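> Here's my sequence, what's the structure:
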Amino acid sequence: MSNTSTLALSCKNQPGLVALVSGFLTENGADITDLQQYADPISGNFFLRAEFDWNGADHDKIRNSFKQIADQHSMIWSLREPDYAPKVVLMVSKFDHALGDLLYRMRIGEINMNVVAIVSNHPQNVLTTSLMGDIPYYHFPITKDTKPQQEAQVKQVVTDTGADLVVLARYMQILSDDMASFLNGRCINIHHSFLPGFKGAKPYHQAYKRGVKMIGATSHYVTEDLDEGPIIAQDVAVCSHRETPDQLVAKGRDVERRVLARAVKAHLEDRVFLNGQRTVVFEA
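Sure thing, here's the model as predicted:
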């Protein structure tokens, strides 16, 4: 059983913040095993992530005491206690490669999460992954006319499960502004293009028409602006003039699942911080 916890915070930069936080943890019996920080010279914002062992320290005492410090410095912060597995809802349409990859990484312990539901606008027999097991599966069909009702069903699942994160693992429906607002800061999407290029539908076909020599994928937070949320992770694959749109789609699947897994893992480990329209991502 792990004894490691994580403190993540952001606030306006000011002298002494690293010493303040590290000193507080040490004085309360915590043994810091990893500490990363970044002060953005443009925005003036400060970001810090610390991993530490409790060493028998009083969890509630540390949380309550740090809250006073956080309030004094207007910090946005989280304190994750040992062995907490964040609750995650996965959403998917017909393409299940990203879904299967996330489930596999969870099963082998690479990503620490508890998938509490899988939601799709297609029935389960459309998918081929064998890793769903006994995870609750919700089939919520959607049309233009039923979109508000369908999204209300999704909201109910998210609320009832207490989900910490919703992942659009190739869920091929555009969320309404209301839904995007409901999931603000806790919804990650994988877009099969290296944003900001080739937004919207069929980006591989768009890339083919432009004769690109690299295709990519982008994982980002969902906002009301389609495919314009803060970017968490990106990657590319080299391609050539010989490859058809279908071959680009096939090659892109590997990039998509790899990028989405990296983004989800970073978010769940409290390594991602919002910095305006950008993100600060501390590497593992």
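
> Only C-alpha atoms from now on, for both contacts and neighbour counts.
OK.

> For the residue lying farthest from the centre of the chain, give its distance to residue 216.
Of all residues in the chain, residue 242 has its C-alpha farthest from the mean position, at 34.4 Å, by C-alpha atoms, centre = their mean. For residue 242, the distance to residue 216 equals 17 Å [C-alpha to C-alpha, to the nearest Å].

> do the same with residue 274
Counting by C-alpha to C-alpha, the gap from residue 274 to residue 216 is 23 Å.

> Compare these two (neighbour count), which wins?
For residue 274 versus residue 216, neighbours defined as other C-alpha atoms under 10 Å are more numerous around residue 216 (26 against 16).

> right, and the more buried one touches residue 193 too?
Yes - using C-alpha atoms under 8 Å, residue 216 is in contact with residue 193, at 4.9 Å.

> here's the other one to compare against:
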Amino acid sequence: MPTATLLVSCPDQQGLVAKIANFIYANGGNIIHADQHTDLSVGLFLTRIEWELDGFNLPREVIEPAFGAIAKPLGATYSLHFSDQVPRLAIWVTKQDHCLLDLLWRQQAKELKAEIPLIISNHQELAAIAQQFKIDFHHIPITKATKAEQEAKQLALLQEYNIDLVILAKYMQVLSPDFLGQFNQVINIHHSFLPAFAGAKPYHRAYDRGVKIIGATAHYVTQDLDEGPIIEQDVVRVSHRDDVKDLIRKGKDLERIVLSRAVRLHLQNRVLVYGNRTAVFA
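As a prediction, this is how the structure comes out:
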């Protein structure tokens, strides 16, 4: 049964839960999930509310403008999503295949409700995986001199394939501000428990530092390298017996899990970004 979900953020004030819930109730809706959080440090109210469309009195195309009449005097920003609209994903990779394969397997097992029509890579090594899964593969090599030209090709492909979300599954390139200004729905997996060891070779630096815990972080991509809003993180213990290869092996397991969790949360419309933080209504 299809559902609608509203993600709402607005300045905190009395009666917000009642006003939003009443909008759904007054139009014959049956709420099946509701969650909210107030960030007292910034005085911001955040909520996720989901209801059944069966029996709801408003046609889909009317829901957003109708709720806008309520949201405007509250100073609210909001987004509306429907459960039967299947997002289209593009996965970007370089040479490592573990996150790519994990996402493809999960999508085939219907753990991720999405279509994956496109894989883009700056190397050719993973083309065979795309062929195995019958997904279009585009090789777009990038150098400092060709970055602007090649990013224009990538943007054109995202438009051609009608892509809703890009997943950087170990794509070892930095997206430019110009690219992100035109397409900003991007999730990255970083092989470190951010903010520790941002940038390149975090496992080597973690080993040199003698850490006892390593982690992985999935976050939205912004113009600031590895500093976008964090969606999901996890850690695993390591010891003095582990060398860099052990850290990388353990880290890859974490990367798969953390990235798939983050993508699932995004697809289920459970992540609300505010500033450089997120509220994750899991």
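
> circling back to that earlier point, contacting residues for the residue farthest from the centre of the first structure?
Residues near residue 242 of the first structure by C-alpha atoms under 8 Å, 6 or more residues apart in numbering: none.

> Assign it to one of the three secondary structure states.
coil (DSSP: H, G, I helix; E, B strand; the rest coil).

> what do we get in the second structure for it?
The alignment partner of residue 242 of the first structure in the second structure, by TM-score structural alignment, is residue 241.

> gap between residue 198 of the second structure and residue 189 of the second structure?
Going from residue 198 of the second structure to residue 189 of the second structure by C-alpha to C-alpha gives 12 Å.

> can you check residue 104 of the second structure too?
Counting by C-alpha to C-alpha, the gap from residue 104 of the second structure to residue 189 of the second structure is 16 Å.

> quick one, which of these two is more surrounded?
The neighbour comparison of residue 104 of the second structure against residue 189 (other C-alpha under 10 Å) goes to residue 189, with 26 against 19.

> Quick check: which element contains the residue nearest to that one when sequence neighbours are not counted?
In space, residue 189 of the second structure comes closest to residue 218 once its chain neighbours are excluded; the distance is 4.5 Å by C-alpha to C-alpha, 6 or more residues apart in numbering. Taking DSSP states H and E as the criterion, residue 218 of the second structure maps to strand 213-220.

> What helices and strands are in contact with that strand?
In terms of contacts (3 or more C-alpha pairs under 8 Å, 6 or more residues apart in numbering; DSSP states H and E), strand 213-220 of the second structure is packed against strand 186-190, strand 230-237, helix 244-267.

> If you count neighbours, what's buried in the shortest one?
Right, the one you point to is strand 186-190 of the second structure. Of all the residues in strand 186-190 of the second structure, those buried under the rule 16 or more other C-alpha atoms under 10 Å are 186-190.

> Report the mean deviation for it after fitting onto the first structure.
Relative to the matching residues in the first structure, strand 186-190 of the second structure has an average distance of 0.6 Å after the fit, by mean C-alpha distance after the TM-score superposition for the first structure.

> Residue 210 of the second structure is nearest to which of the helices and strands packed on strand 213-220 of the second structure?
If you check each of those against residue 210 of the second structure by C-alpha to C-alpha, helix 244-267 wins as the nearest, at 10.6 Å.

> how far out from the middle of the chain is whichever helix or strand comes after that closest one?
Under the assignment DSSP H and E, the closest C-terminal helix or strand after helix 244-267 of the second structure is strand 271-274. Here strand 271-274 of the second structure is found 10 Å from its chain centre; the criterion is C-alpha atoms, centre = their mean, to the nearest Å.

> Equivalent analysis for stretch 243-260 of the first structure, please.
20 Å.

> ok, now stretch 178-193 of the first structure?
On C-alpha atoms, centre = their mean, the centre of stretch 178-193 of the first structure falls 9 Å from the chain's centre.

> Same question for stretch 130-140 of the first structure.
Distance, centroid of stretch 130-140 of the first structure to centroid of chain: 20 Å (C-alpha atoms, centre = their mean).

> Return the set of buried residues in it.
Result for stretch 130-140 of the first structure [16+ other C-alpha under 10 Å]: buried residues 132, 137-140.

> Please apply the same query to stretch 146-161 of the second structure.
Residues of stretch 146-161 of the second structure classed as buried under the neighbour-count rule (16+ other C-alpha under 10 Å) are 147-148, 150-151, 154, 157-158.

> Closest to residue 38 of the second structure out of the residues you listed?
Using C-alpha to C-alpha, residue 158 is the member of those that lies nearest residue 38 of the second structure, at 35.7 Å.

> Please report how far the closest one lies from residue 123 of the second structure.
18 Å.

> Repeat that for residue 188 of the second structure.
Residue 188 of the second structure is 18 Å from residue 123 of the second structure, by C-alpha to C-alpha.

> Return the residues in contact with the nearest residue to residue 11 of the first structure once chain neighbours are set aside.
In space, and not counting its chain neighbours, residue 11 of the first structure is closest to residue 75: 4.7 Å by C-alpha to C-alpha, 6+ apart. When contacts are counted by C-alpha under 8 Å, 6+ apart, residue 75 of the first structure touches 9-12.

> Need those residues in a markdown table (columns: neighbour count, secondary structure and distance to residue 172 of the first structure).
Formatted as a markdown table, the contacts of residue 75 of the first structure follow (neighbours: other C-alpha atoms under 10 Å; DSSP: H, G, I helix; E, B strand; the rest coil; distance: C-alpha to C-alpha, whole Å):
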| residue | neighbour count | secondary structure | distance to residue 172 of the first structure |
| --- | --- | --- | --- |
| 9 | 19 | strand | 33 |
| 10 | 23 | strand | 33 |
| 11 | 18 | strand | 35 |
| 12 | 15 | strand | 38 |
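
> which one of these is nearest residue 87 of the first structure?
Among these, and counting by C-alpha to C-alpha, the member closest to residue 87 of the first structure is residue 9, at 20.7 Å.

> host element of the residue nearest to the closest one when sequence neighbours are not counted?
Nearest in space to residue 9 of the first structure, with sequence neighbours left out and distances taken as C-alpha to C-alpha, 6+ apart, is residue 77 at 4.1 Å. Taking DSSP H and E as the definition, one finds residue 77 of the first structure inside strand 76-80.
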